[in-house]
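>>> Sequence first, then the predicted structure, then my questions.
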Amino acid sequence: MTEPVPETLAEIREEFLALGQQQRLQLLLEFSNELPELPERYADAPELLERVEECQAPVFIFVEVDGGTVRMHATAPPEAPTTRGFASILAQGLTGLGVEEALAVPDDYPLTLGLTQAISPLRIRGMSALLGRAKRQIRQKAAA
């Protein structure tokens, strides 16, 4: 039994699980094209972004907590579509959640998308690291 996840992330997971392996990869590529642009305040201040070292490609994240609402920003190069797709899923899935709701996202969420047969374990670990770093930033900012 999978732990409950917030609605947006549950819908994304259902989208993936409704498809075959090849179509799942295609959907991940579509997500990579939907990664929201960084707000200008971060584009001009790269030192505010945290590099996720576990990812093979250079991916950076920054989480804001404003009034108890989470907003996740991420950047990854277009030539790393898998990583970009994962960052996009998390940015779209965590943004708009309350702090407790975001922190309650199961750590194994990346494993539940049905991509473990199509993508290397190293890449799945990268997505898990993205989620872990986002949650750490959420905890820090909520406590501040």
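In hand now; what should we look at? Residues are numbered from 1 along each chain as shown.
>>> going forward, measure contacts and count neighbours with C-alpha atoms only.
Will do.
>>> separation between the closest residue in space to Tyr109 that isn't next to it in sequence and Pro110?
Closest residue in space to Tyr109, ignoring its immediate chain neighbours: Ser128 at 7.7 Å, by Cα to Cα, 6 or more residues apart in numbering. Distance, Ser128 to Pro110, by Cα to Cα, to the nearest Å: 6 Å.
>>> here's the one I want to compare it with:
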Amino acid sequence: MADLPPRLAELVEDFSAVGPKDRLQLLLELSQELPDLPERYADAADSMEQVHECQSPLFLAVEVEDGAAAPDRPVHLFFSAPPEAPTTRGFASIMHTGLDGESAADVLAVPDDFYVALGLGQAVSPLRLRGMAAMLARIKNQVRARTA
């Protein structure tokens, strides 16, 4: 898929290379790789934006480094999702692995429906996929706000 940062493209390839049942397993494995929050986000409900479209409580924060021209500034993503919500954590982990450290321009260039290429439509509900789309939309909104 065009316009994907390299690590996100690699994840899409990983998912498309396996069958539907293995895709769900891969998503669950990724859920365990979601990094812990730094101390500044310890109280996620007060310091992060909630993604209400997700079935489980998911909070995110976006930081954009200073210094470079706005489109080139690296983006850093932080997520909070409960361990008992592995699908939501897996989606957050995909976003973190694929987009953390990428430039603002590269994050904004990710197609809004890139998640379709993951092939998870047979493994998870459309409601869960809408949650993933909402995560990306919120990330992009925060990046735009911080680089305006």
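Noted; the coordinates are in hand. If you're wondering where the values come from, they're calculated on a predicted model, not measured in any experiment.
>>> Please identify the residue in the second structure that aligns with the residue nearest to Tyr109 of the first structure.
Taking TM-score structural alignment as the criterion, the aligned counterpart of Ser128 of the first structure in the second structure is Ala133.
>>> what about that match, neighbour count?
21 (other Cα atoms under 10 Å).
>>> same deal with Pro74 of the second structure?
Counted with other Cα under 10 Å, Pro74 of the second structure comes out at 22.
>>> That one matches what in the first structure?
When the first structure is aligned by TM-score structural alignment, the residue opposite Pro74 of the second structure is Thr69.
>>> again with Ser93 of the second structure
So Ser93 of the second structure corresponds to Ser88, using TM-score structural alignment.
>>> tell me the secondary structure for its match?
helix (DSSP: H, G, I helix; E, B strand; the rest coil).
>>> mind listing what it touches?
Going by Cα atoms under 8 Å, 6 or more residues apart in numbering, Ser88 of the first structure touches Phe31, Ser32, Glu34, Leu35, Pro36, Ala74.
>>> Now the third one: closest residue in space, sequence neighbours ignored.
It refers to Glu34 of the first structure. Excluding the flanking residues, the one nearest Glu34 of the first structure by Cα to Cα, 6+ apart is Ser88, at 6.5 Å.
>>> Please apply the same query to the last one.
Nearest-residue entry for Ala74 of the first structure: Ile61, 4.3 Å, with adjacent residues in sequence omitted and distances by Cα to Cα, 6+ apart.
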